[in-house]
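1. sequence first, then the predicted structure:
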Amino acid sequence: MSDVNPLLSSLAEIPRFHAARRPKAVAISHEGRNITYGKLQDASSRVANGLRAAGIGQGDRIGVLDKNSDCFFEIWLGAAKVNAVIVPINARLAGPEIEYVINDAEIKVLFIGELFVDVIQKAGPGLKTVERVITTDNSYRQWRDKQTDDDPAVEAHADDVCLQLYTSGTTGHPKGVQLTNRNILGSLPQTLKSWGGWSSSDIALVAMPLFHIAGCGTGLICLLGGLRFVLIRDFVPAQVIKTIQTERITVTFLVPAMILALLSEPLIGKANLSCVRRIVYGASPIPLDLLKRAVTTFKDAGFIQIYGLTETTGGITVLSIDDHDRADSQLLRSCGKPIDGVDIRIVDAAGNALPVGRVGEIVCRTVKNMKGYWRRDKDTAQALRNGWFSTGDAGYLDQSGYLFIHDRVKDMIVSGGENIYPAEVESVLFGQPDVADVAVIGVPDPKWGEAVKAIVIRRNGSTVDAETIIAYARERLAGYKLPKSVEFVDVLPRNPTGKLLKRELREQYWRGYERRVN
């Protein structure tokens, strides 16, 4: 922890801090390239000067649309040095979804991988605010290296927004979650501690996509702690297992779907995994049997579970190594206790605090709570009340202060660590000419935790089949949002005001499950 400066007030100070103390230490390893902290300082300064020359200044949005790449952190820290805001765009989105995010964020400079050139070219004039597009290959490096490496040292404040991540919205459109320097830096030292004492002597694996808070957040945690981290472009289980061994990975963050994929890979049986000392997992609930298998396979690793949201800058609770070692099956169903600096309570529909053991909505108060949703004052006011953020999840606290998730207040589906709102999927499916009505729910799935299921009423005389409906959705939605199954019914349950009674729809699929999340 000696390598962490708890007084940093801006992300721009991270490369400055480490470059001054350990410039030759490797910060990022990616596809055969090693970026030292000294090089990261110089590269981010060059990016900053390039952005300034392009007219980017305080509060302007720049976008990154690519798979995982080391240049992401150069761009992010460069943006921080001119007090601009980076907007990582989900690389799994469909073309119309990407266009919506770019326009909603009012992105001026857009960095894209080669894979996405066609998508952006097709959008063309539909991109209303983009002034420049730079591809993240040699074009990016040529552009970067034309700039000077003088640090522009633009003043930035703790409450300035530095990151805008998009999360699905209940109204069918994603919302931009604005996170500030204070949100991210205000609790990172506590996070490093609660994650099992990650330090500069560790080598981390960053396997999550960088457009996800668990991906970019983990990378930034590593940089703040002075770690070297190995960034993989795509999650391929066999390659990850080899990387763990060749790079001697000691710490990582994984979602349950990744853990399942690793345990299902034949190479795992002969792999030497003794180097791994900490595995942090979260983003979706983990089946107890899967956790037990993982603990047995990674027998030298301490497991730590976290619970959090994009709006809370990631994890707000932790189920510690000691909690896992207690072999208490009931406790292992918990999300743990709040980390230092986080208050959690359970409230009823009127916002009144509920006693121990009573199920209600989980709300939290922490420096990690977002500044608000971009240009959505009404949504922000509903989510943030008197400093408390309403998570939309339902759960309860036990007598020892452990948090248990019971159900969801909102209808969100979590599949493989990705948040999916049924309203967004329903909005697309309603456009299919043969669909008269539709409800989308999450059903149990042994691999992904939950799978998207569409329950459809056909229009009169239609004989449309499931394959046709899924094919229609595939042209308009990211792959992870697609219905994995379609069921046809004659009527959908609704209340007198016309609201779908999704609890009734879910009941037949979740019967026998203790929790209504898998």
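-> Yep, it's here.

2. going forward, measure contacts between C-alpha atoms and count neighbours the same way
-> Will do.

3. what's the separation between the closest residue to residue 31 other than its chain neighbours and residue 33?
-> Of all residues beyond its chain neighbours, the one nearest residue 31 is residue 232 (7.5 Å), with distances taken as CA to CA, 6 or more residues apart in numbering. The gap separating residue 232 from residue 33 is 12 Å, by CA to CA, to the nearest Å.

4. which of these two has more residues huddled nearby?
-> Neighbour count, other CA atoms under 10 Å: between residue 232 and residue 33, residue 232 has more, with 22 against 10.

5. check contacts around the more buried one.
-> If a contact means CA atoms under 8 Å, 6 or more residues apart in numbering, then residue 232 has 30, 31, 68, 69, 205, 206, 207 as its contacts.

6. what's the burial count for the residue nearest to residue 331 when sequence neighbours are not counted?
-> For residue 331, ignoring the flanking residues on the chain, the nearest one in space by CA to CA, 6+ apart is residue 323 at 7.3 Å. Other residues near residue 323 come to 17 when the count uses other CA under 10 Å.

7. for ChimeraX, what selects the buried ones among the contacts of residue 232?
-> Remark: buried members of those, expressed as a ChimeraX selection using 16 or more other CA atoms under 10 Å:
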select :30,68,69,205,206,207
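
8. alongside the first one, take a look at this:
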Amino acid sequence: MAYTFADLFEHSVDAMPDRLAMIVSGEEVTYRELDERANRLAHHFADSGFGAGDHIGIHMHNSIETMVAIIAAFKLRAVPLTVNFRYTSDELHYLYDNADLVAVVYHRGFADIIGEVLPGTPKIRHLISVPDELATGDEAVLPGSVAYEDALAAGNPERGFEERSADDHYIFYTGGTTGRPKGVVWRHEDIWRVLAGGYDFYTGEPIADEYQQSRNGVAAGQPMRWMMLPPLIHTSAMMPTFNAFFSGNTVVMLPKFEAARVWELVAEYKPQVMVITGDAMGRPLVDAFHQQSGDTSSLAILASGAALFSGAVKDSFFEVMPNLMISDSVGSSETGFGGIGFATKGLEQHGGPKVGANKFTVVVDDDNRILPPGSGGEGWLTKLGNVPVCYYNDPVKSAEIFREVDGGRAVVTGDRARIEDDGSITLLGRGNMVINTGGEKVFAEEVEAVVKAHPDVYDAIVIGVEDDRWGSRVSTVLRLRDGVDADFESIEKHTRSQLAGYKIPRAFWITSDVARTPSGKPDYGWAKNHAATTAADHRID
């Protein structure tokens, strides 16, 4: 069976060719048009000497052309690697080299920084430049680049590619919260199963065959519209996009996240589903909602993943859109989908989301033994079943996380979790972000969720700061709401009402903004550096 992303996409094209596939910046393309463009670019790659297994960098922000490049690589059995466009030249050099890129498709606004990297990455022998609506001033083009328009014009619009395999690889580079980026190597069938609809997310039942998603799309009669707000450099956008494609739905994207613009597009295009990345997008969206007056009644589902989505922000959505269904998914580039939880107004939330029991997501102890429901035990969130192969070019790290549990392949993550009496799992926080203060363990995400629930706090990152007495002191870097003066006594009282005394922040830094990664995750390195180089605005002894 052809459980590959190119085959599953082509099934939708064949079944629903005239359906609208994408809307970006006012441009609309049907499934047939998207397929033909991808065919043309894939043939250009083939004519340029590229094929199965070649690693092609996609250094682009969200656009129709980005999806054309990704699908084209899949058609050719090549491996597309979406590049974090906010990396510095040093980080890019590491990724380009570590990933063994041999070609790069880039938006012209990124030409200057790519030009800094190319002299040290001799494996790259082909460049394709793409017009960039976000570029400021004249668009730069790197020497030797082929214009995207020319590549498409010369390419064959028909298919005619070799047979693909479910064992073909797909690689996501993930930086997590610390350390160098790591390439997570997936088989196509495995990642499709756990992130792109190969299992029913709610029942856990596998999809029957390669045509079931496209059959479901035909049977639905009319496509749903899914608004994808995270960048395509992350699984939280890429996988829902392909899931939508495989079932014949329409994807609406923005080249850059702007909260006010999102609501304008909701009123214009009437999406039923919106995909976001936790508080990083949720907070500005709620704030912007109060400033708009368009018809947003089409929106029925708000789906978040990849970052903390605090209870306070969910409640803010319910206040303005009481009939909204809000889901919060657990997962990562290493695990795929780990479970889903549904929010209700006023739900008390400690740490990360709570997800229902399922046979593929478990909690294990330090000896890789699965903790049974009712034990109340805390351990490591672990994914069974369809899991990645390894980290690319990193056998040491691969051995640490990709293990055998209960006789089968498993990913033992760096996330701490607790198994509840009913078999559900509460995600506590990243194990490498545990703050050890006086021998007590404090999970940064749990404290962040409480701090951000204070009405004066707009955003926060919780860190451990070195302390002679306690080892580490729980601390926080805050952004307050506009026009609000810091009331540290009120924030302390609020946190003490919900957290044990050893968990409350003891040092506070107020900033005009809180740095986050492009996927919305807290930038803990930035927060620690800020705390180390700046005097605290308030301390609690």
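-> Thanks, I have it. Everything numeric here is computed off the predicted structure, so don't read it as measured data.

9. which residues are in contact with the aligned partner of residue 371 of structure 1 in structure 2?
-> Taking TM-score structural alignment as the criterion, the aligned counterpart of residue 371 of structure 1 in structure 2 is residue 389. If a contact means CA under 8 Å, 6+ apart, then residue 389 of structure 2 has 184, 185, 186, 187, 402 as its contacts.

10. any figure for the gap between the first one and residue 401 of structure 2?
-> When CA to CA is the yardstick, residue 184 of structure 2 and residue 401 of structure 2 sit 11 Å from each other.

11. follow-up on the earlier one: which SS class is the residue nearest to residue 331 of structure 1?
-> For residue 323 of structure 1, the reduced secondary structure class is helix; criterion used: DSSP: H, G, I helix; E, B strand; the rest coil.

12. against residue 329 of structure 1, how distant is it?
-> Separation of residue 323 of structure 1 from residue 329 of structure 1 (CA to CA): 10 Å.

13. wait, doesn't residue 169 of structure 1 sit right on residue 425?
-> No - applying CA atoms under 8 Å as the test, residue 169 of structure 1 and residue 425 come out as separate, 10.7 Å apart.

14. with neighbour numbers in mind, choose between those two.
-> Between residue 169 of structure 1 and residue 425, counted using other CA under 10 Å, residue 425 has the larger neighbour count: 24 against 18.

15. for the more buried one, what are its contacts?
-> Contacts of residue 425 of structure 1 were listed using CA under 8 Å, 6+ apart, and they are 172, 440, 477, 481, 482.

16. middle-most residue in structure 2, spatially?
-> Taking CA atoms, centre = their mean, the centroid of structure 2 lies closest to residue 236, which sits 3.1 Å from it.

17. aligned partner of it in structure 1?
-> Matched by TM-score structural alignment, residue 236 of structure 2 corresponds to residue 214 in structure 1.

18. in a helix, that's where that match is, yeah?
-> Yes - the assignment for residue 214 of structure 1 by three-state DSSP puts it in a helix.

19. can you verify my assumption that it contacts residue 208?
-> Yes - in this structure residue 214 of structure 1 lies within contact range of residue 208 using CA under 8 Å: 6.4 Å.

20. overlap in contacts, the two.
-> With contacts defined as CA under 8 Å, 6+ apart, the residues shared by residue 214 of structure 1 and residue 208 are residue 253.

21. need the counterpart of residue 144 of structure 1 in structure 2.
-> So, by TM-score structural alignment, residue 144 of structure 1 is matched to residue 152.

22. where's that match, which helix or strand?
-> Residue 152 of structure 2 is part of helix 148-154, with elements assigned from DSSP states H and E.

23. from the contact counts, what lies against the strand or helix carrying residue 477 of structure 2?
-> Residue 477 of structure 2 belongs to strand 471-480 when assigned by DSSP H and E. In this structure, strand 471-480 of structure 2 packs against strand 434-437, strand 457-467, strand 507-510, with contacts taken as 3 or more CA pairs under 8 Å, 6 or more residues apart in numbering; DSSP states H and E.

24. which one of these lies closest to residue 75 of structure 2?
-> When those are ranked by distance to residue 75 of structure 2, counting by CA to CA, first place goes to strand 457-467 at 41.4 Å.

25. now do the closest one and strand 471-480, the angle between them.
-> Counting by axes from the mean of the first three to the mean of the last three CA atoms, to 10 degrees, strand 457-467 of structure 2 lies at 160 degrees to strand 471-480.

26. what residues does strand 457-467 of structure 2 touch?
-> 283, 433, 435-436, 444-445, 447-448, 451-452, 472-481, 505, 514, 522-524, 527-528, 531.

27. just how off-centre is whichever strand or helix holds residue 468 of structure 1 within its chain?
-> Assigned by DSSP H and E, residue 468 of structure 1 falls within helix 466-474. Centroid displacement of helix 466-474 of structure 1 relative to its chain, using CA atoms, centre = their mean, to the nearest Å, is 27 Å.
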